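Visitor: Quick one: sequence plus predicted model below, questions after.
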Amino acid sequence: MPRVLIADKLSPAAVDIFRQRGVEADVKTGLSKDELLKIIGEYDGLAVRSATKADKDVIAAAGQLKVIGRAGIGVDNVDIPAATSKGIVVMNTPFGNSITTAEHAVAMMFALARQIPAADASTQAGKWEKNRFMGIELYAKTLGLIGAGNIGSIVADRANGLKMKVVAYDPFLSAERAVEIGVEKVELDDLLARADIITLHTPLTDKTRNILSAESLAKAKKGVLIVNCARGGLVDEAALRTLLDSGHVGGAAFDVFVEEPATANVLFGAPNFIATPHLGASTLEAQENVALQVAEQMSDYLLTGAVTNALNSPSVSAEEAPKLKPFVALAERLGAFAGQMIDVEIKAVELAYEGEVALLNTRPLTAAALAGVMRPVLAEINMVSAPAAARERGVTVTESKQDDSPVFESLVRITVTTTMGKRSFAGTVVAGTPRIVEVKGMELDAPFSPTMLYVNNQDKPGFIGAVGALLSEAQVNIATFNLGRVAAGEDAICLIGVDQEPDDGLVGRIRALPHVKEARILRF
């Protein structure tokens, strides 16, 4: 039974989901880092919110961890590169709190426009300062969205309902999607020049850090209102304070800060500044939704291999997982075959999918094949870490697909380009079992055995008997024996599944046989 550590508070209903699905769930919240390091090695899964830090030390200590689930969107508390290099899937729940976060941004926009927090404090202090709190209407104003993904599109929908004009800056927003969500796609400088209110809805990356810098803020309309319910660090806080004090920025409302908890901040006390303590996702509905979603996603992965909302691995639905399973096994073994056959630097790997397999989600298959290719050099690699490892090493990875396969219902071919040229290997699945059907352009039909002997030779009489005699003398039993050749008397290959591991001396004697070009042990 898989074991999951729930390190931050989740709904009891989420804990029940784990247990009902057959996953052992231990709830241990408020752990110190040292306490977490002592026990994390016992678990297959780690469920967190934002409090627990799954940093590189925790990941290094997690000997059997397979998945980290973040109940929420942001994964700033998870070291994704470290998890990826160790083959741990990192998943979040990007949609469970989208409405809640979008509604909070809209609420902040209203609060700024009508100066509600300051007016409330003044009135409850016994003052009646009607003339002091002269707000603005949102009707007919231009809202500028920086980021038009899931949450941004919900804010756009609400703003359209308020009869606002919505412009959006998002490099990944297509023209068709812009029309669909009712926004005008613009460049950042255009947005800054036109927007009366700017809201941010983008993750924090190297490219988005301080996207509203001192320079950008100076280009904004005088009196602009700025709302940030996305991530601390998207706005230069010191520059914003200067512009709030000068009146160039008319007001700002922040739910997130560079340093959290934000017990002190340069923005605190600024004119028309509103702050909330990272409440964007804090509604009963959202907290319940993300907890239930992360429990379902982690259970699916641990029990069936289905991958949902992963940040470092191809997604695989619960429906796809059973169909993909035999092809993932084929791709990994075919990659392992290729990896063990190559002794020089790899430049490129191409995966070709033919027939019915081409209609499936092939990204997991490519990842599995890469893991197989690179495992002889990187022993701990798996299909999660393999694509990143290939990129780091400058290995070019490509896919091609065709609906028809001349001989088989499905065929997977892997071609590896090295400094010495190319080698190609192909396989298929028969009755749910992976088989190799082509090596070096020569056809054969062989099952994969845990230990196999590969021999490349000239097709000459006596070879089979000579190999059999050597194996017999060494007390190595033959489980399977499959042959392929170009033509009579020409290049040939032999794949022998064996029950015992041949030693180096035996392999050397096989290499010394007449007409043998190459002999090596393959392990799967």
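Guide: Yep, it's here. Predicted model, so just to flag it, every value in this text is computed and none were measured.
Visitor: contacts and neighbour counts: CA atoms only from here.
Guide: OK.
Visitor: distance of Phe167 from Arg511?
Guide: In this structure residue 167 is Val, not Phe. Val167 is 70 Å from Arg511, where distance means CA to CA, to the nearest Å.
Visitor: more crowded one of these two?
Guide: Val167 (25 against 19; other CA atoms under 10 Å).
Visitor: Who are the contact partners of the more buried one?
Guide: If you count contacts by CA atoms under 8 Å, 6 or more residues apart in numbering, Val167 has them with Thr142, Leu143, Gly144, Leu145, Val183, Glu184, Lys185, Val186, Leu191, Ala195.
Visitor: and what of Ser98?
Guide: Asn150, Ile151, Ile154, Ala281.
Visitor: do Glu443 as well
Guide: Glu443 touches Val437, Gly484, Arg485, counting by CA under 8 Å, 6+ apart.
Visitor: one more time with 10 Å
Guide: Phe425, Ala426, Ile436, Val437, Leu483, Gly484, Arg485, Val486, Ala492, Ile493 (CA atoms under 10 Å, 6 or more residues apart in numbering).
Visitor: now Ala25, nearest residue through space, not along the chain?
Guide: Computed as CA to CA, 6 or more residues apart in numbering, the closest residue to Ala25 that is not its neighbour in sequence is Val4, at 4.8 Å.
Visitor: now do Asp157
Guide: Closest to Asp157 by CA to CA, 6+ apart is Ile181, at 6.7 Å.
Visitor: ok so, going back, the contacts of Glu443, buried ones only, as a ChimeraX selection?
Guide: Selecting only the buried entries of the contacts of Glu443 in ChimeraX, with 16 or more other CA atoms under 10 Å as the criterion:
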select :425,426,436,437,483,484,485,492,493
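Visitor: Okay, and which of the contacts of Glu443 map to strands?
Guide: Among these, the members falling in strands (DSSP state E) are Phe425, Ala426, Ile436, Val437, Leu483, Gly484, Arg485, Ala492, Ile493.
Visitor: the helices in the stretch 401-524 of the chain, which residues?
Guide: Under the criterion DSSP state H, counting those that start in this stretch, helices of the stretch 401-524 of the chain are mapped to 463-473, 504-511.
Visitor: Of all the ones you listed, which one is nearest Glu392?
Guide: Evaluated with CA to CA, the helices of the stretch 401-524 of the chain place helix 504-511 nearest to Glu392, the distance being 33.6 Å.
Visitor: got the contact list for the closest one?
Guide: 453-457, 463, 466-468, 470-471, 473-474, 476, 512, 516-521.
Visitor: at 8 Å instead, please
Guide: So helix 504-511 is contacted by Val467, Leu470, Leu471, Ala474, Val516, Lys517, Glu518, Ala519, Arg520, Ile521 (CA under 8 Å, 6+ apart).
Visitor: here's the one I want to compare it with:
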Amino acid sequence: MTTAMLLENIHQSATAPLQGAGISVDRRTGALAGDELRQVLAAHDLVGIRSATHLRAADIASAPQLLSIGCFCIGTSQVDLEAAAAAGIPVFNAPFSNTRSVAELVIAEAVMLLRRIPEKSALAHAGKWAKGASGAFEARGKTIAIVGYGNIGSQVGVLAEAMGMQVVYFDVLARLSLGSARACATLEEAVGQADVVTLHVPATPRTRNLVDARVLAACKPGAILINASRGTVVDIAALAAALREKRLGGAAIDVFPEEPKTNSEPFVSELQGLPNVLLTPHVGGSTEEAQENIGTEVAAKLVHFLTTGGTIGAVNFPEVDPGPLQAPARLLNVHSNAPGALAALNTLLAQDGANITGQHLQTRGATGYVVTDLDRVPSAGLMEALRAHAGFVRSRLLTR
């Protein structure tokens, strides 16, 4: 029986689709690392993680039977995607399911910070009455700069515009604007005119410390910075300095360069104790609605791959959608993207006497993936020959 391990308290909505496909599901509430993680990987065909479990090349190499990885979140930077692809393992995520949750939090934080609610709330908790309008502003009429105008960033823009804010954005890709949003040619141009700057970019070498002392210096005096994307995007020390020097009016940070692996570990940040700063424990997408949607979406992708070989939505793999299995057998072959790979596969099939009724091939980078429907179940000898072939990464057989 195919087995799956779901880590980090993945929503229960993921369980039913997997079990409905005949997959045995085990669950753990926390993240894993080291030998404990590798033991789990070695004992399961599928693994589901969120953001705290990191799958490195050595972890992936320790589990040669692992078929697929499900990231029950938006980001996939916690997985070595190249190593997974090289091992023939597609990685699936949920790029849209928590979009609304993150966007709503960003807008709420913008309003809270413009009104200086964090420090007023802290004073009230301390027994001090700080009634007054000084330094508190409406969102209406203010400019918000969205850095990264993808699924979440564009939705933030729609919500912000509905509140009467002016929307500008910067993205390294050409993006069609929604509503009256206006694109900026540079990051500095965007942040220089904004009362609120919000970040929605992935974690890549290019975005590491994207917002550093230089960019913070280019911000409008008194501006507010919100980061609900990835912790490595902001230079935290530079941000803390800008806040202490009152060059910025406030900040809301939901993600950090280093985060506790579990809720029982302590959290430390240079931003703690600063006024008009909201610190949240990576909860941008943590609503019941988002987690339920994510569980359903990623589980469906894993089931689709397991039952049909389809890889639509894989973030690291050639995307093939062969449809439901109608033929007696379907061969899934991952190979090095090199000349002659398909010819070698088809020659072996011909030698085994198997007739091809349908074939789908796609390549991505160094990886090739071909799905072949056959008029009969191939012999055990053919499967051994496929698995022994130097140019093939892995071969899996589906039968009706």
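Guide: The structure has been received and is ready for your questions. Because the structure is a prediction, the values reported are computed rather than measured.
Visitor: that older thread, most neighbours among the contacts of Ser98 of structure 1, which one?
Guide: Ile151 (24 neighbours).
Visitor: List the contacts of that one.
Guide: By CA under 8 Å, 6+ apart, Ile151 of structure 1 lies in contact with Ser98, Ile99, Thr101, Ala102, His201.
Visitor: now with 7 Å?
Guide: Applying CA atoms under 7 Å, 6 or more residues apart in numbering, we find Ile151 of structure 1 in contact with Ser98, Ile99, Ala102, His201.
Visitor: Just the buried ones from those, in ChimeraX syntax?
Guide: Buried subset of the contacts of Ile151 of structure 1, written as a ChimeraX selection, criterion 16+ other CA under 10 Å:
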select :98,99,102,201
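Visitor: could the contacts of Ile151 of structure 1 go into JSON lines alongside secondary structure and distance to Val58 of structure 1?
Guide: Shown next, in JSON lines, are these (DSSP: H, G, I helix; E, B strand; the rest coil; distance: CA to CA, whole Å):
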{"residue": "Ser98", "secondary structure": "helix", "distance to Val58 of structure 1": "29"}
{"residue": "Ile99", "secondary structure": "helix", "distance to Val58 of structure 1": "32"}
{"residue": "Ala102", "secondary structure": "helix", "distance to Val58 of structure 1": "33"}
{"residue": "His201", "secondary structure": "coil", "distance to Val58 of structure 1": "30"}
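Visitor: sorry, back to before: now, among the contacts of Val167 of structure 1, which is nearest to Leu243 of structure 1?
Guide: Nearest to Leu243 of structure 1 among the contacts of Val167 of structure 1, with distances taken as CA to CA, is Ala195, at 16.2 Å.
Visitor: So Pro257 of structure 2: helix, strand or coil?
Guide: coil (DSSP: H, G, I helix; E, B strand; the rest coil).
Visitor: List the contacts of it.
Guide: Pro257 of structure 2 neighbours (CA under 7 Å, 6+ apart): Gly231, Thr232.
Visitor: so what corresponds to it in structure 1?
Guide: Taking TM-score structural alignment, Pro257 of structure 2 has Val258 as its aligned residue in structure 1.
Visitor: go on, Leu274 of structure 2?
Guide: Correspondence of Leu274 of structure 2 to structure 1, assessed by TM-score structural alignment: Ala270.
Visitor: mind checking how far that match is from Asn228 of structure 1?
Guide: For Ala270 of structure 1, the distance to Asn228 of structure 1 - CA to CA - is 16 Å.
Visitor: do the same with Val467 of structure 1
Guide: Using CA to CA, one obtains 72 Å as the distance from Val467 of structure 1 to Asn228 of structure 1.
Visitor: picking up where we left off before, now, among the contacts of helix 504-511 of structure 1, which is nearest to Leu330 of structure 1?
Guide: Looking across the contacts of helix 504-511 of structure 1 and measuring by CA to CA, the closest to Leu330 of structure 1 is Ile521, at 18.9 Å.
Visitor: so what's that closest one closest to, chain neighbours aside?
Guide: Using CA to CA, 6+ apart, the nearest residue to Ile521 of structure 1 is Leu453, at 4.8 Å.
Visitor: do the same with Ala492 of structure 1
Guide: For Ala492 of structure 1, the spatially nearest residue (CA to CA, 6+ apart) is Arg485, at 3.9 Å.
Visitor: related to what we said a few turns ago, Val467 and Asn228 of structure 1: who's more crowded?
Guide: Asn228 (27 against 17).
Visitor: tell me the contacts of the residue nearest to Asp157 of structure 1?
Guide: By CA under 7 Å, 6+ apart, the contact set of Ile181 of structure 1 is Ser153, Ala156, Asp157.
Visitor: name the element the second one belongs to?
Guide: Read that as Ala156 of structure 1. Assigned by DSSP states H and E, Ala156 of structure 1 belongs to helix 150-161.
Visitor: Does Glu350 of structure 1 lie in a helix or a strand, and which?
Guide: strand 346-355.
Visitor: If you compare the directions of the helix or strand just after that strand and strand 346-355, what angle comes out?
Guide: Sequence order places helix 363-374 as the next helix or strand after strand 346-355 of structure 1, per DSSP H and E. Orientation note: helix 363-374 of structure 1 sits at an angle of 140 degrees relative to strand 346-355 (axes from the mean of the first three to the mean of the last three CA atoms, to 10 degrees).
Visitor: next one: helix 363-374 of structure 1 to chain centre, how far?
Guide: 15 Å (CA atoms, centre = their mean, to the nearest Å).
Visitor: now stretch 286-299 of structure 1
Guide: For stretch 286-299 of structure 1 - counting by CA atoms, centre = their mean - the centre lies 18 Å from the chain centre.
Visitor: mind listing what the match of Leu274 of structure 2 touches?
Guide: Counting by CA under 7 Å, 6+ apart, Ala270 of structure 1 touches Arg241, Leu244, Asp245.
Visitor: Those in helices, which ones?
Guide: The members of the contacts of Ala270 of structure 1 that map onto helices under DSSP state H are Arg241, Leu244, Asp245.
Visitor: Just confirm the second one contacts Gly250, I think it does.
Guide: By that I understand Leu244 of structure 1. Yes - with contacts defined as CA atoms under 7 Å, Leu244 of structure 1 counts as touching Gly250 at a distance of 6.4 Å.
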